[in-house]
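> Structure of the sequence below:
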Amino acid sequence: MRKSNVVLAVCRSYDEEKVYESVRDAVAALGGIGHFVSPEENILVKPNLLYPSKTEKCITTNPAVIKAVLRLLSEAGYARVKVGDSPATGSCRQAMNQLGLSEEQLYGAKIADMSREVFVRYPEGKAAKSFWFCEEVLQADAIIGVCKMKTHAFLKITGAVKNMYGLICGTRKAQGHVRYPNAAKFSEMLVDIHNLVKPRLHVMDAVVAMEGNGPGSGTPTEMGLIIISADPVAIDTVFARLVDLDPVLVPTNTQGMVAGIGTCRENEIALMLLDNGILTDISFDEMFSRFGKKDFDVSREKDRLSVLSLLSKVTGRFTRRPYIDAGKCVKCGICVNHCPVKGRAVTFKKGKDNIPVYDYRKCIRCFCCQEICPQHAIIVK
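You can find the predicted model right below:
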């Protein structure tokens, strides 16, 4: 049986040389960069740039990891490389600049203009029959994902599978939560993106992860790893096991396996550990023993019984909700502006001198407000 290979490279700091060596050697263990992309192809490197933010907040892929992937491509002779994501707010260039990344530092790669959109039909999609992609996506022959290890209020975790949602133009992403209002349907849509664009390789920045109120308001926590694979579901499965989360509780894992973009079965995943230049096989149990965090703050709730699910829809009880911390809220209105629901589920009902107010009868629990709040003032509980 052919297995999905996943390499875990031990990397305990963002020292650029150490990060580069970890990425270089891990990719070599998987067959080398030429196994995944060709020099004549137009390559788009896709980091997680949720919104422009400082590196230390751990909201985005660390610039050292982005630069390591770009350097690897450059030193292998790849000259047609762009790097970009479509942030929820601001531009790709603004997000890169906030990380201290200018084109002069990108080993010849260009910052992609992710602001122009193109309508793409996809009749083969299970959940999505069309997408509004950034134009740069269609110009790319190959995509390499460079994701961040973070929790996610809606999907439990965000990793390799969820990272590709940034190929959708920023203003369109919130509307996706209206069209695909529950985690299963939303995950089906994400899997449709993967089946359409077929990313070649995934690099996960897990040197310092985000736990708790992710993906934008959580707490940085050291994991000391860079995880690399061609299989996005296998990477996210490794992520889940490292934080003591059952991989089948992650909807992108189960939907991804059903649709054939990867596997979350441990017996179908071959783990390799790269530590100080030495490559060895490692089991899931040994991986968790050495690097896992049982107390990692992530939702481990199972799907509720159908009766409770029905009651949740009818009464609004027995379900998680976003709440605003009045002590942190600065009344900027970003949560209001980004609510995708018609008529808004969060508004300045009491005036702009007061914090926004939720109408939970309208709220679809997409948690876009929590994801985008720059003050980390919205929690889900």
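
> From here on, just use CA atoms for contacts and neighbour counts.
Fine.

> What is the burial count for the closest residue to D275 other than its chain neighbours?
Distances taken as C-alpha to C-alpha, 6 or more residues apart in numbering put V10 closest to D275, at 5.3 Å, once the chain neighbours are dropped. V10 is flanked by 23 other residues according to other C-alpha atoms under 10 Å.

> So V10 versus P232, what's the distance?
19 Å (C-alpha to C-alpha, to the nearest Å).

> now swap in D353 and tell me
D353 is 45 Å from P232, by C-alpha to C-alpha.

> more neighbours, those two?
P232 (32 against 9).

> How about the more buried one, nearest residue that isn't a chain neighbour?
A160 (5.0 Å).

> Enumerate every residue touching the residue nearest the centre of the chain.
In the chain, the residue lying closest to the centroid (C-alpha atoms, centre = their mean) is N163, at 3.5 Å. With contact set as C-alpha atoms under 8 Å, 6 or more residues apart in numbering, N163 has these partners: K46, P47, N48, G145, V146, C147.

> hmm, 7 Å instead?
N48, C147 (C-alpha atoms under 7 Å, 6 or more residues apart in numbering).

> now swap in I43 and tell me
For I43, the contacting residues are R80, V81, K82, A140, D141, A142, I143, by C-alpha under 7 Å, 6+ apart.

> quick one: it from E136, how far?
10 Å.

> I228 now?
24 Å.

> ok, those two, which is more surrounded?
More neighbours surround I228 than the other of I228 and E136, with 28 against 22 (other C-alpha under 10 Å).

> Which helix or strand contains the more buried one?
Taking DSSP states H and E as the definition, I228 sits inside strand 219-229.

> Tell me which other helices or strands the following helix or strand past that strand touches.
Of the helices and strands lying after strand 219-229 in sequence (DSSP H and E), the nearest is helix 232-242. Packed against helix 232-242 by the contact rule (3 or more C-alpha pairs under 7 Å, 6 or more residues apart in numbering; DSSP states H and E) you find helix 160-163, helix 284-291.

> another one to check against the first:
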Amino acid sequence: MSEVVIIHCDNYEYDKVKSAINRGLEYLGGVQRFARADERILLKPNLLAADPPERCVTTHPAVFAAVAEAFIQHGVYLTYGDSPGFGSLSKAARKSGLAGVAGDLSIEAGNFEVGERITFAAGKQNKSFVIAQAAARAEGIISLPKLKSHALTTLTGAIKNQFGCIPGFLKGEYHAKLTDMKQFVTMLVDLNRCLKPRLYVMDAIMAMEGNGPRNGSPRRIGALLFSSDPVAIDATAARMVGLVPDSLEMIRIGQELGLGRMDKEAITLLGDALAPLVITDFELAHSRNIARLAKHRLRHAIVERPRIKEEKCIRCGICIQVCPVTPKALQWVGGDASVNPPDKPPCYDYDRCIRCYCCQELCPEGAIMVHTPIIGQVLNCLKPPVS
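Sure thing, here's the model as predicted:
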């Protein structure tokens, strides 16, 4: 049986968060179950982008600090870090508030720019990974995911959080090479099997719904989740927001490959009740991904696509920079923006677009949405009931 601890916590007041963190850890046997004194442990928060805590893009600094204090009191040596989707770790940590609390606790940022290749012979999709030095050299990893909607994987939580252990634009290469959804999420599962984080503490006090994982809306759920099983914790989070775990490919493949358990009967829930937290109107980044139903000749009429809202676009060009395919799937209309400042947003070539949604994920203005054509909307399945 896998254990998932649920602790109700309705805001980020530090004393409340610290009490909730300590209570959750005790249900799982305490800090000593996950680290020995003097071990070098990496705290891996979600630091997707340089955004303030109130936007709910990143792991909240109160959650980070409370977990860190618990391990420091046990004599554990901590570092922290993530590889943001765009920009530097230092900027993302500073803007999100994590750099401040890390400094107060004398926790150093790890090196997430230099990678080291690690062989993983047991991988289903990937037999090796280039891993950020800080993650590769840590004796153990404590993962601190943020619960959010996600245009590609529907939800981002425990399993997806380790993608940030791949440095810089190498993440884009995985998107470009693994254009099939099953291949991509199998890679994520392999990555977790390779890195083997010891503990996952999910920040679901304030989640993100809608145009996630960066430009959605904060949504109060009021909980912290704890587990050593990333499949079980993601499955429990999925049930909290009204989704059937088996409908999410990342969770389903995680169970198939032995990363963890998603079935209700295989998960023991500890702590506080799940039922009061369940919401049935959680807004996803799009209705349902139906790409697997589309024949190639009908692709443009059915499958979701990123689309730019011209009135919100500030012509920064980040979407072009982060597009992982060559040639790029979007370009400035009329040529080189460095020569002629653009008066229109970039234009997509949907034949090149692989629907990775890196552009939507990292747009700083929330100007890119996932649009489903009319025929696709008709064919979309209804959101499944809670299970």
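
> TM-score of the superposition?
The TM-score (TM-score structural alignment, normalised by the length of structure 1) is 0.92; 364 aligned residues with a C-alpha RMSD of 1.7 Å.

> sorry, back to before: just tell me what the residue nearest to the centre of structure 1 corresponds to in structure 2.
Structural alignment places N163 of structure 1 opposite N161 in structure 2 (criterion: TM-score structural alignment).

> Now do the helices in structure 1.
With DSSP state H as the criterion, structure 1 has helices at 16-29, 63-75, 92-98, 135-139, 160-163, 170-179, 183-197, 232-242, 251-259, 284-291, 306-315, 334-338, 368-372.

> picking that back up, for the residue nearest to P232 of structure 1, what are its contacts?
G145, C147, H202, P232, I235, D236.

> quick one: it from E286 of structure 1, how far?
For A160 of structure 1, the distance to E286 of structure 1 - C-alpha to C-alpha - is 23 Å.

> Now T151 of structure 1. Nearest residue, chain neighbours left out?
T151 of structure 1 sits nearest to I157 (C-alpha to C-alpha, 6+ apart), 4.2 Å away.

> which residues touch stretch 129-146 of structure 1?
37, 41-48, 66, 112-123, 160, 167-169, 199-204.

> which residue sits closest to Q32 of structure 2 in space, ignoring its chain neighbours?
H74 (7.3 Å).

> How many neighbouring residues does the alignment partner in structure 1 of that neighbour have?
H74 of structure 2 maps onto A76 in structure 1 when the alignment is built from TM-score structural alignment. Residues near A76 of structure 1, counting by other C-alpha under 10 Å, number 14.

> how close does A76 of structure 1 get to P215 of structure 1?
33 Å.

> Then Y323 of structure 1?
16 Å.

> neighbour-wise, which of those two wins?
Shown here are Y323 of structure 1 and P215; by other C-alpha under 10 Å, P215 has more neighbours (26 against 15).

> For the more buried one, which non-adjacent residue is closest in space?
H152 (5.0 Å).

> which position in structure 2 aligns with that neighbour?
Per TM-score structural alignment, H152 of structure 1 is aligned with H150.

> if I look at whichever residue in structure 1 pairs up with V201 of structure 2, how far off is F239 of structure 1?
By TM-score structural alignment, V201 of structure 2 lines up with V203 in structure 1. Remark: distance between V203 of structure 1 and F239 of structure 1 (C-alpha to C-alpha) = 12 Å.

> Same drill for those two, tell me which one is more crowded.
Remark: of V203 of structure 1 and F239, V203 carries more neighbours, 29 against 23, as counted by other C-alpha under 10 Å.

> May I ask you to confirm that that one is in contact with L225?
No - assessed by C-alpha atoms under 7 Å, V203 of structure 1 is found out of contact with L225, at 10.7 Å.

> Nearest spatial neighbour of N195 of structure 1, chain-adjacent residues omitted?
I261 (6.8 Å).

> and the counterpart of that neighbour in structure 2, how many neighbours does it have?
Taking TM-score structural alignment for the superposition, I261 of structure 1 sits opposite L259 in structure 2. Residues lying near L259 of structure 2 (other C-alpha under 10 Å) number 20.

> One more: the one 5 residues further on?
Taking other C-alpha under 10 Å as the neighbour definition, K264 of structure 2 ends up with a count of 16.

> Same check on K362 of structure 1?
Neighbours of K362 of structure 1 using other C-alpha under 10 Å come to 13.

> Excluding chain neighbours, what is closest to N11 of structure 2?
I205 (6.4 Å).

> buried stuff in stretch 91-103 of structure 1?
Using 16 or more other C-alpha atoms under 10 Å as the burial criterion, the residues of stretch 91-103 of structure 1 that qualify are S91, C92, R93, Q94, A95, M96, L99, L101.

> From those, pick the one nearest K54 of structure 1.
L99 (6.0 Å; C-alpha to C-alpha).

> What's the match for the closest one in structure 2?
L99 of structure 1 maps onto S96 in structure 2, with residues paired by TM-score structural alignment.

> my guess is its match meets C56, correct?
No - with contact defined as C-alpha under 7 Å, S96 of structure 2 does not count as touching C56 (9.4 Å).
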